[in-house]
Every structure is written in C-alpha cells, then in structure tokens.
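Chemist: Structure, please.
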Amino acid sequence: MEKIIIIVGPTAVGKTSLSVKLAKELQGEIISGDSMQVYKEMSIGTAKVKEEEKEGIPHHLVDCYSFDEEYNVKIFQEKAREEIKKMHEKGILPIICGGTGLYIKSMLYDYQFEDQKQDESFMRYLQSRSNDELWGLLNIIDPKSCETIHHNNRQRVVRALCMAHEGKKKSSIIEEQEHKPIYDAYIIGLTMDRDRLYERINKRVDIMMEEGLFEEIDHLQKQKENVWELQSFQGIGYKEWKDYFLHNESKEFCVEKIKKNSRNFAKRQYTWFNNQMDVHWYDVENQDFQQKLMEDVKKWLNRQ
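Modeler: Now for the predicted structure:
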C-alpha cells in the first residue's frame, strides 16, 4: 500500500509547524484535512496557514472554494485522493494535516458515499424543524446513526434523515462497508497538558481578534443573504457571531463563546481520535519529542 503521514490533534497544539518540518525533512507536500481552510475568504477564523509559515512547501486543499460554495466530506475524499495519487506518481510523500476527524477517516478508509436525490418537499419539512426535533426523528428512524452524530450537527442529522427517506439507512450503509485502510498510514497525534492547551486556545482567539476576525466576519455577512445558513458559517469562530449581528449578544460574549466551543471541541477531538484510529501520540512539551517522532517515522518509512 502507498504510504502517507497523517497529523491529528486538537486546535492550537502545533500541527501546522510540525507538518512543514516533516515535509522539508522527508521531501513531502501537505494536504489540508481541515473542513474550513478551503474557503478563500475565511482566513483568520480558520487559523489558515500563512504564506510565511509554509516555508515554500506546497499546500493543497487550501483556498480552493468560495465561502458560499458547497464543500463536504465526499468532495474532500475525492480531492484528497487525487492529490495523494499525483504525489505518489512524482515520488513525493503526502502529509495530511488536519483536525476534521470524519474527513481524515473518509480519506483513509474504503468509505463509499452514495449520491442522494433531493426530495424538495421533504427538505422543506426538515428545514422547518428545530435541531431537537430532527434529532428525535432520527432517533426513531435510525437510532444507530445517533451513536456517531452529535445532536447539534444539523447538516449530518439532515443527511442521515434524507438517506433513510430514500430507503437506505446511514447505519446500514456503513455496516456493509469493510472499513479497511486503503493507504499505509502513520498517524501522528499531538498532545499536551490540557490546562496549558486551553490557555493556548484562549490566546489564539485573542490573537484572531487582534488580526481582524470581527472585520472578516462583518465583511462576509454583508456579501450574502442568510449567511448564517451557509455550511462555511457553521464552523467554530464564525457561527458564534450570529447573535451579535442579530443584536442579541455583545461582542465580548461571542468571543468567550468561541473560546469555550474551541476548548470543548479539543476535548471531543482527543476522544474521537483515540476511539477511531491507531494514533501514535507525542507530547509536544517533551523536549525530545520531535527527535523521537522523526526516528519513529523514518523506521516506518523504511519498513516494507
């Protein structure tokens, strides 16, 4: 199987800088496994890699779509596999750097996504229901899917309901697939003391505000009607501003909400990756972690 490196871990732990270091050392290029950095107009709230941070290393699946275009796990799977194929043909090592667990898993394993027909009347019915009502409906129709979907992830709940409506439950489709990896992947997980990680996350949000996060969102929400319904505006750092622009909350409240949601997301990321993948964890606070990591990766690369 073709070899790839995957770097996972919570936000603000240092994945970007490590990915660049590995790419320079191992003649690699980087594929973003992030669901938000693809949007050209959304840079600050997505903590998008800056040009100077790339250090000349090509980055793929960054700045590819406008914020009002559709981008989902199926598109990511297709595009990421295309990039991996091109890199292997050129003798380049693909390094996938990301935080979106489902995206990484869809690329690594033999997931197959079925095309869905759109039943407009059913979609209108779903759009008129609250998150709690949709979750309750899915719990009746396909309770097994509820085990892997967060009840506030409206997009995924709606997708599962549409699949069931078309006659094939999401859980049944997943059970029919073997879920075998299609690449030989070395999965690097970065970790650190939780309290210090949360301090980093809080500081990162403060820096985003200094860099112009509010101005970025203010500009975008003027460009498009119903901007809060776009998939791109469901990401942490963006969705929290809705109440401010509806004059329901203060700017300070929204900033604190971003920090809280980011910390909670970091907790969920640890749990998800521990349960879903064979991750080699490295504590970034250990002085020799990069040396140890590099030794491990080189051993793996030399293994037939």
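Chemist: use CA for all of it now, contacts and neighbours both
Modeler: Fine.
Chemist: Quick check: buried residues in the helix or strand containing Leu134?
Modeler: For Leu134, the host element (DSSP states H and E) is helix 131-141. Neighbour counts over helix 131-141 (16 or more other Cα atoms under 10 Å) mark Asn131, Leu134, Trp135, Leu137, Leu138, Asn139, Ile141 as buried.
Chemist: Now the last one: closest residue in space, sequence neighbours ignored.
Modeler: Spelled out, it's Ile141. Counting by Cα to Cα, 6 or more residues apart in numbering, Ala164 is the residue found nearest to Ile141 once chain neighbours are left out, at 7.3 Å.
Chemist: Double-check that that neighbour belongs to a helix.
Modeler: Yes - under DSSP: H, G, I helix; E, B strand; the rest coil, Ala164 falls within a helix.
Chemist: Next, the contact list for it, please.
Modeler: Counting by Cα atoms under 8 Å, 6 or more residues apart in numbering, Ala164 makes contact with Ile141, Asp142, Lys170.
Chemist: How many residues are close by the second one?
Modeler: This points to Asp142. Residues lying near Asp142 (other Cα atoms under 10 Å) number 19.
Chemist: Please determine how far it is located from Asp283.
Modeler: Separation of Asp142 from Asp283 (Cα to Cα, to the nearest Å): 39 Å.
Chemist: just the first one next, same as before
Modeler: Counting by Cα to Cα, the separation of Ile141 from Asp283 is 42 Å.
Chemist: what's the answer for the last one, then?
Modeler: If you measure Lys170 against Asp283 using Cα to Cα, the figure is 36 Å.
Chemist: Those two: which has the busier surroundings?
Modeler: Just comparing Lys170 and Asp283: by other Cα under 10 Å the higher neighbour count belongs to Lys170, 19 against 15.
Chemist: Identify the residue spatially nearest to that one, adjacent ones excluded.
Modeler: In space, Lys170 comes closest to Ala160 once its chain neighbours are excluded; the distance is 5.7 Å by Cα to Cα, 6+ apart.
Chemist: one more to put side by side:
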Amino acid sequence: MATGSDAELPVIAVVGPTGSGKSDLGVELALALQGEVINADSMQFYRGMDIGTAKISESERRGVPHHLLDILDVAEEASVSRFQAECRQIIADIHGRGKRAIVVGGSGLYVRAALDVLEFPGTDPALRRRLEKELVAVGLTGMQARLRAVDPVSAGRLGDARRVVRALEVHELTGRPFSSFMPSREYFQPAVQIGLDVPRDVLHQRLATRVHAMVDAGLLDEVRALDARGLRRGKTASRALGYAQFLRVLDGASDVDAAAEETIVATRQFARRQLTWFRADPRINWLPWDDRQLVARAAKLC
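Modeler: Modelled structure (predicted):
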C-alpha cells in the first residue's frame, strides 16, 4: 500500500483481455480503496455503443464515479493524444481529492498513454489528405516502400494503410521516424498494473456466451440506431467488434447467426492480440480472474 502524500499514490490500472472481468474488478477496487474509475476502452468512449461494448451500466457501477465514458458521438474519431491529456487531468483531480485513480480497459495503447512517458506527434490535415490521395495512386505497397526508405522499423511493423499513412505523415512533419515515438516502459508517475489471467478455453467460452447475450439483448437494434446517427462515417466506431459485422446484416449481406459467429471469431482474435500486448509488459501483476480472494490480493498490490 502506498504511503506519503496524495501525490505519491500510484495510479492503479486493471488490464487484460476482453471478457476477463476488468470492469467488475475496477468497481470492487474503487469500493475497497475509495477510488474512481477512468475508462481506457476506446470503444466505450462512444455514446450509444452500450450492448456491443459490454459497457458497465449505472447499476453495475454501484455508485462509483466513472470517467471518460460516453464522451464521443459515433461519427467522431477517437484520439489517443486527447485521451492522454484528459486522463492525466482526471488522475490529478482524483488524487487531489484524496481518492484513488483506477484506469480500467483493454485498449493497450490507451493504457500506455495513461501510464507511461509517451509523446504524441501532431497532425496536419492537409498533409494527411495529400498522403491519402497518394495512397490511392500508388497503393499500399508503394506507400510501404516509401516508409521503408525512411523508417524501416515502422515499415516492418505496420501493415494497414491508415497506419502507414500516419507514419509517413509523422516523418514529414517532424523529420523523425514514427518508430522513435514508441513508448518506453517508463511510468509517467507511480503506477501499479493488475492483469486478469483467464485460461484460453474458459475465455473462449465466455466470449461466445457474451456475444450471444449481446444479440439477445438487442445488438442489431443498437447498430441500426447508431447507423442512423452516422456510425458508418466514424473511422473508429465503425470498426468496432460486432458493429462492423452487424452493419452487414442491415445491408442484407449477412444474417444474424452468421454475424454472431463472425463476431465471436473476431473477438477471440482480438483477445489474443490483447494478451500478446499485455504479456510483453513485465510490470503487470497477473492474478487469476476467478480467485476468491481476487479483490483483497489486488488491493494489497495497490
């Protein structure tokens, strides 16, 4: 347990794959430690994306304040640099009131942005538009070749067009390779990370059960309502697990059962990527998700 002034209290982060119980543990820790939760799940920023993101309900929050939920419309693009600034301001406010800040989420880069020394280069809309036009002209392979000439590290790591364009934009703006902005494992301020460890077979079954429950709870109707509010225009929200698959149902290109199975497969793949990301961080304290003493053991680390 931390000692000393409020400024020395470590930020608590609850991380792990989707479906591992992070939201529930965040609430339990907040109740045990007089804390407040800060959302670090990029898809839970969006108003109305409730069922498909398993967003914690008001009743499930049990009176614990939750920050950075429902802050964007679905047509808006999420920004990790904006999140970093807002999250750190909220952390300072929570600690300044003598409470504990508990960051909860499985979006790895957002968690790192909250906790680690991490610099974000700016953007230039005109430059971005020019690069996107060049992408259309020369294709992804041509843009990757350009990136390889100035930033081979990023070229070897990035495979999708949006990120390749971003890497080229950063290089033109700053004269530095995009890879030079990658975070080191250095906390911005004291922090404790708690990871929830779920056996793969158990997690796979939990994710399948959860997707079917989302369908029964009205996921298709939620997607239909969000489509009317501009979901397809949202570069971030439209790619969310479940939402992309069920938009195809609205288009007549799929049916509910097929969309559910596609969502289960995509969610399991996403969980695997999350685990790869988080397992690479040796600072995370992993605890069994179903430990009967989970809250007490997690609180002891904080």
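Chemist: Out of the contacts of Ala164 of structure 1, which is nearest to Ile7 of structure 1?
Modeler: Lys170 (27.8 Å; Cα to Cα).
Chemist: Tell me which residue of structure 2 lines up with the closest one.
Modeler: Mapped onto structure 2 by TM-score structural alignment, Lys170 of structure 1 lines up with Phe178.
Chemist: Glu29 of structure 1 too?
Modeler: Aligning on TM-score structural alignment places Glu29 of structure 1 opposite Glu36 in structure 2.
Chemist: just checking, that match touches Glu28?
Modeler: No - using Cα atoms under 8 Å, Glu36 of structure 2 makes no contact with Glu28, being 10.4 Å away.
Chemist: of these two, who's got more company?
Modeler: Glu36 (25 against 21).
Chemist: Look up how far Leu68 of structure 2 lies from that one.
Modeler: Counting by Cα to Cα - Glu36 of structure 2 and Leu68 of structure 2 are separated by 11 Å.
Chemist: now the helix ranked longest in structure 1, how far from the centre of its chain.
Modeler: Secondary structure assigned by DSSP state H gives helix 251-276 as the longest helix of structure 1. On the basis of Cα atoms, centre = their mean, to the nearest Å, helix 251-276 of structure 1 sits 12 Å off its chain's mean C-alpha point.
Chemist: The helix or strand just after it - contacts with which helices or strands?
Modeler: Next helix or strand after helix 251-276 of structure 1 toward the C-terminus (DSSP H and E): strand 280-283. Under the contact definition 3 or more Cα pairs under 8 Å, 6 or more residues apart in numbering; DSSP states H and E, strand 280-283 of structure 1 sits against strand 184-191, helix 289-302.
Chemist: Of those, flag the one that's most buried.
Modeler: Comparing these by mean neighbour count (mean count of other Cα atoms under 10 Å), strand 184-191 comes out on top with a mean of 20.
Chemist: ok, how many other residues are close to Gly105 of structure 2?
Modeler: Gly105 of structure 2 has 23 neighbours, counted by other Cα under 10 Å.
Chemist: Find the centremost residue of structure 1, please.
Modeler: The structure's structure 1 has its C-alpha centroid closest to Thr100; by Cα atoms, centre = their mean the separation is 2.2 Å.
Chemist: hmm, who's touching stretch 190-202 of structure 1?
Modeler: By Cα under 8 Å, 6+ apart, stretch 190-202 of structure 1 touches 7-15, 259, 262-263, 281-285.
Chemist: Kindly recompute the last result at 7 Å.
Modeler: Val8, Gly9, Ala12, Val13, Lys259, Arg263, Trp281, Tyr282, Asp283, Val284, Glu285 (Cα atoms under 7 Å, 6 or more residues apart in numbering).
Chemist: likewise stretch 257-270 of structure 1?
Modeler: So stretch 257-270 of structure 1 is contacted by Gly9, Pro10, Thr11, Tyr198, Ile201, Asn202, Val205, Ile236, Gly237, Glu240 (Cα under 7 Å, 6+ apart).
Chemist: what range in structure 2 matches that stretch?
Modeler: By TM-score structural alignment, stretch 257-270 of structure 1 lines up with residues 262-275 in structure 2.
Chemist: Once aligned, what mean separation remains between that stretch and structure 1?
Modeler: Aligned to structure 1 and superposed, stretch 262-275 of structure 2 gives a mean residue distance of 1.0 Å (mean Cα distance after the TM-score superposition for structure 1).
Chemist: Okay, buried residues for that stretch please.
Modeler: Glu262, Thr263, Ile264, Val265, Thr267, Arg268, Ala271, Gln274, Leu275.
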